[in-house]
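Q: Next one to model:
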Amino acid sequence: MTITRTHPRRGHRQAVELFREQPLRLESGETLGPITIAHESWGQPDAARSNGVLLLHGFSGDSHAAGPAGPGHPTRGWWDGLIGPGRAIDTDRFFVVCPNVLGGCQGSTGPGSPAPDGRPWGSRFPSLTIRDQVAAEVAFSGRLKIRRWQAVIGGSMGGMRAMEWAIAHPGRLERLVLLATTARCSARTNDVHRRQIDAIQQDPAFLGGDYYDHPGGGPRTGLARARAIARLTYGGLDDGSGFLERFDANSYIVLTQAMAGHDVGRGRGGVAAALARISVPASVASVSSDRLFPPHSQRELARAIAGPVRFTSIDSHHGHDGFLAEQNQLAPILRQALA
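A: Next comes the predicted model:
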């Protein structure tokens, strides 16, 4: 695959198709294919393709981690101050890749994508787990011809995926960075997840998930309510009306359910046993005001990971979104992790 040189702060946007000949077998037993993974990249791969950094976005994020606003991206990248030449994630050293998660709505295959019959998947889209999403990312990495990432970095939902990379594919990464994430969601958090899903599904415009061909734009009221429930729970940055314009309600449900069902210890003898499989150097950071995944969740990770661990607390009044907002505090954490 050829990577075209672009402006060093804009990145390069493209998409790849996977699982055309052999569909991805999901944990549910269903299959999904072909699959498109949209992604953005910054910097250049070295001759051995050994300088890659995989960046995994959170629930409301997408592949646009850095660079200016543009088509499909109404704002600058969500880590715009951290990625670029000489920055904490230095694109003079690293080839940085950020894929849009499977099940999302920013170019990767999701409920709004065409199914094999040409109509949007809608209610027919299969349920996904975090492990399913990582299986797609592993195949995506193979398409990029990157056998081993210099680091896998993830915050929130992205941190869940990063953990799965380190546990299930330990030979595929050198270092791990986990920010404001958890090994499994608590009962309290999952109750909030259920209320968000209910808010969307109870909107008359939801139409059982098959609203794409109907006027009115789908369950916008329900989606707004779901987002309001989330923001009241963990605080954070104000999305404004822009969130409703760029996010799909079915993707909101698919991704929320994947997070709710996440448990790194499932089938592995429990959380502690699963985390003990992580032997690569890890950096773990919490956000002081995080109510979604409170600091004790990250301390649990730091205590149980077998490899060398550096734990840091980020002081923030932004709640869970401190891992996005506090880029001045994040910069030294990332520089040290990538040193």
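Q: can we go C-alpha only for contacts and neighbour counts from here?
A: Will do.
Q: Report the secondary structure state of the residue lying farthest from the centre of the chain.
A: Distance from the C-alpha centroid of the chain, by Cα atoms, centre = their mean, peaks at residue 215 (30.3 Å). Here residue 215 is coil, with the state taken from DSSP: H, G, I helix; E, B strand; the rest coil.
Q: residues in contact with residue 268?
A: residue 274 (Cα atoms under 8 Å, 6 or more residues apart in numbering).
Q: which residues of the stretch 151-300 of the chain fall in helices?
A: 157-168, 187-201, 220-234, 242-246, 249-260, 271-275, 295-304 (DSSP state H, counting those that start in this stretch).
Q: helices or strands up against the second one?
A: In other words, helix 187-201. helix 220-234, helix 249-260 (3 or more Cα pairs under 8 Å, 6 or more residues apart in numbering; DSSP states H and E).
Q: residues in contact with the shortest one?
A: By that I understand helix 249-260. So helix 249-260 is in contact with 59, 103-105, 110-112, 122-123, 127-130, 157, 184-185, 189-190, 193, 197, 200, 209, 218-220, 223, going by Cα under 8 Å, 6+ apart.
Q: What's the PyMOL syntax to select whichever of these are buried?
A: Filtering the contacts of helix 249-260 down to the buried ones (16 or more other Cα atoms under 10 Å) takes a single PyMOL command:
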select buried, resi 59+103+104+105+110+111+112+122+127+128+129+130+157+184+185+189+190+193+197+200+209+218+219+220+223
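Q: which one of the helices of the stretch 151-300 of the chain is the most hemmed in?
A: helix 157-168 (a mean of 25; mean count of other Cα atoms under 10 Å).
Q: rewinding a little: got a markdown table for the helices of the stretch 151-300 of the chain, with distance to residue 13 too?
A: As requested, these are exported to a markdown table (distance: least, Cα to Cα, whole Å):
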| stretch | distance to residue 13 |
| --- | --- |
| helix 157-168 | 19 |
| helix 187-201 | 31 |
| helix 220-234 | 28 |
| helix 242-246 | 17 |
| helix 249-260 | 21 |
| helix 271-275 | 34 |
| helix 295-304 | 32 |
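Q: For residue 36, which of those is the nearest?
A: helix 249-260 (14.9 Å; Cα to Cα).
Q: Need the helices and strands packed on helix 187-201 in a markdown table (columns: distance to residue 289).
A: Supplementary listing: the helices and strands packed on helix 187-201 in a markdown table, determined by distance: least, Cα to Cα, whole Å:
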| stretch | distance to residue 289 |
| --- | --- |
| helix 220-234 | 8 |
| helix 249-260 | 20 |
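Q: compare with the first, here's sequence two:
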Amino acid sequence: MMDERFGLDRKVRLLGPVPLDSGGSFAPVEIAYETYGTLNEDADNAILVCHALTGDQYCASTHPMTGKPGWWARMVGPGKPVDTDRFCVICANVLGSCMGSSGPASEDPATAVAYGMDFPVITLADMVRAQELLIGHLGIERLHAVIGGSMGGMQTLTWASLFPQRVARAVVIASAARHSAQNIAFHEVGRQAIMADPKWRGGAYYHESDPPTAGLSVARMAAHITYLSEAGLTEKFGRRLQDRTDKSFGFDADFQVESYLRHQGLSFTGRFDANSYLYITRAMDYFDLADAHDGRLAGAFDGTKTRFCLVSFDSDWLYPTAESRRIVHALNGAGADVSFVELSSPFGHDAFLLDNPELDRVVSGFIGASA
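A: You can find the predicted model right below:
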């Protein structure tokens, strides 16, 4: 008989509660998720894939809103580096997001209207605590691996810190153990763009069916620049004009790079909620794994038995290699089993999402290695 807990487009309401770093707790919590592959009898072949800021649970299946392949379909699937013929892969929409998990767009049971800005301010640790409830619901005691890039890597580190006994391996790609002042600054530009849009209405825009798309589009454009590299932008666009032979001497999208960013911004507004963008970027800005350990990052991993693999990219200036090295040094200080590699790519931070045979070999080799 098929276990209804597993498969595509799953959603569960868990009583929880989820304890929150801001104080109090959140319950009940809804979690939307997908699973790929089959959980074995011993329930020891499960891999949790954690998504980035604007990602979702559709890592290896067609996105229902865009019709595009999953954001990591090149990595997750039968015979792929994260092989669903061997592993049961779980990917859950994070708490605070907008693809089915509890977030500001969800209905508040106390009022029967969307939470809006009454949704509690959350942290990455809160997201991981909600995921831990899901893993328990699925009957999994210990994960074979937790894998994530960018914000997904931050969740992976948090899993290994909060629930080390439940994580055998942790793969952290293009990530960091804290958000820098520069990271926070870029996020604040995006948040201010959203909140300056008159259609934001203090976050109470759901009943109007007229969301702050202009502000959200600008926020996405600003963020998207940080995901790329100067070399990549120059190679792809340079100073080439868009559909014209001369400058317009106006403020249309004269350059290809302008047109590209506008397209990225507008297409994003069709699949993401502005309030969720506010909440998740704030959660990332609050992230500093050393905070709870008197500023000592190694303290987050003291005594851990989890095995770690860290990967950075040489053109990633959002989470540069120095951030990964800082984590490696802390793990060494905690006596953890850790491996690290810096890969070469011209594509900046987004390299973890793109075709990279070296990354494939690193991930498949690490998660397939014997304990």
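Q: re earlier: now the residue farthest from the centre of the first structure: how far from residue 120 of the first structure?
A: 15 Å (Cα to Cα, to the nearest Å).
Q: same deal with residue 11 of the first structure?
A: Taking Cα to Cα, one finds residue 11 of the first structure at 29 Å from residue 120 of the first structure.
Q: Tell me which residue of the first structure lines up with residue 146 of the second structure.
A: Alignment note: residue 146 of the second structure maps to residue 152 in the first structure; criterion TM-score structural alignment.
Q: show me the contacts for that match.
A: Counting by Cα under 8 Å, 6+ apart, residue 152 of the first structure has contacts 53, 54, 55, 56, 162, 165, 173, 175, 176, 177.
Q: shouldn't residue 308 of the first structure be in contact with residue 282?
A: Yes. Counting by Cα atoms under 8 Å, residue 308 of the first structure touches residue 282, with 6.2 Å between them.
Q: For these two, work out which one has more neighbours and name it.
A: Using other Cα atoms under 10 Å, the more surrounded residue of residue 308 of the first structure and residue 282 is residue 282, with 26 against 12.
Q: State the number of residues packed around residue 92 of the first structure.
A: Residue 92 of the first structure: 14 neighbours (other Cα under 10 Å).
Q: Next, it: secondary structure please.
A: coil.
Q: and it, what pairs with it in the second structure?
A: Using TM-score structural alignment, residue 92 of the first structure pairs with residue 85 in the second structure.
Q: Confirm for me that its match is in contact with residue 39.
A: No. Residue 85 of the second structure lies out of contact with residue 39 (Cα under 8 Å); the separation is 10.3 Å.
Q: how long is stretch 117-133 of the second structure from one end to the other?
A: Note: stretch 117-133 of the second structure ends 24 Å apart using Cα to Cα.
Q: Now that stretch: buried residues?
A: 117, 119-133.
Q: Could you point out the residues of the first structure onto which that stretch aligns?
A: The aligned range for stretch 117-133 of the second structure is 123-139, by TM-score structural alignment.
Q: what residues does that stretch touch?
A: Here stretch 123-139 of the first structure has contacts from 18, 24, 26-28, 30, 32, 99, 101-103, 110-111, 160-161, 164-165, 208-210, 250, 254-255, 257-259, 261-262, using Cα under 8 Å, 6+ apart.
Q: The stretch 51-200 of the second structure: strands as residue ranges?
A: Applying DSSP state E, counting those that start in this stretch to the stretch 51-200 of the second structure gives strands spanning 76-77, 82-83, 88-92, 107-108, 113-114, 145-149, 169-173.
Q: Using a markdown table, please lay out the ones you listed together with distance to residue 269 of the second structure.
A: Formatted as a markdown table, those follow (distance: least, Cα to Cα, whole Å):
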| stretch | distance to residue 269 of the second structure |
| --- | --- |
| strand 76-77 | 26 |
| strand 82-83 | 30 |
| strand 88-92 | 21 |
| strand 107-108 | 20 |
| strand 113-114 | 19 |
| strand 145-149 | 22 |
| strand 169-173 | 26 |
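Q: which one of those lies closest to residue 65 of the second structure?
A: strand 88-92 (16.7 Å).
Q: quick one: contacts of that closest one?
A: Residues contacting strand 88-92 of the second structure (Cα under 8 Å, 6+ apart): 31-40, 45-51, 56-59, 131.
Q: now those residues: which count as buried?
A: For the contacts of strand 88-92 of the second structure, buried by 16+ other Cα under 10 Å: 31-39, 45-51, 56-59, 131.
Q: Out of these, which sit inside strands?
A: 31, 32, 33, 34, 35, 36, 46, 47, 48, 49, 50 (DSSP state E).
Q: Contact partners for residue 330 of the first structure?
A: Taking Cα under 8 Å, 6+ apart as the test, what residue 330 of the first structure contacts is 314, 323.
Q: Show me what it lines up with in the second structure.
A: Match for residue 330 of the first structure (TM-score structural alignment): residue 359.
Q: Distance-wise, check its match relative to residue 224 of the second structure.
A: 22 Å.
Q: do residue 168 of the second structure as well
A: 33 Å.
Q: How about residue 50 of the second structure?
A: 20 Å.
Q: Ok, residue 23 of the second structure next?
A: Relative to residue 224 of the second structure, and taking Cα to Cα, residue 23 of the second structure is found at 33 Å.
Q: Please apply the same query to residue 45 of the second structure.
A: For residue 45 of the second structure, the distance to residue 224 of the second structure - Cα to Cα - is 35 Å.
Q: Can you give me every residue that contacts the spatially most central residue of the second structure?
A: For the second structure, the residue nearest the mean C-alpha position is residue 52 (1.5 Å; Cα atoms, centre = their mean). Counting by Cα under 8 Å, 6+ apart, residue 52 of the second structure makes contact with 148, 149, 150, 151, 152.
Q: which residues does the second one contact?
A: Contacts were defined as Cα under 8 Å, 6+ apart; by that measure residue 149 of the second structure touches 50, 51, 52, 172, 173, 174, 175, 352.
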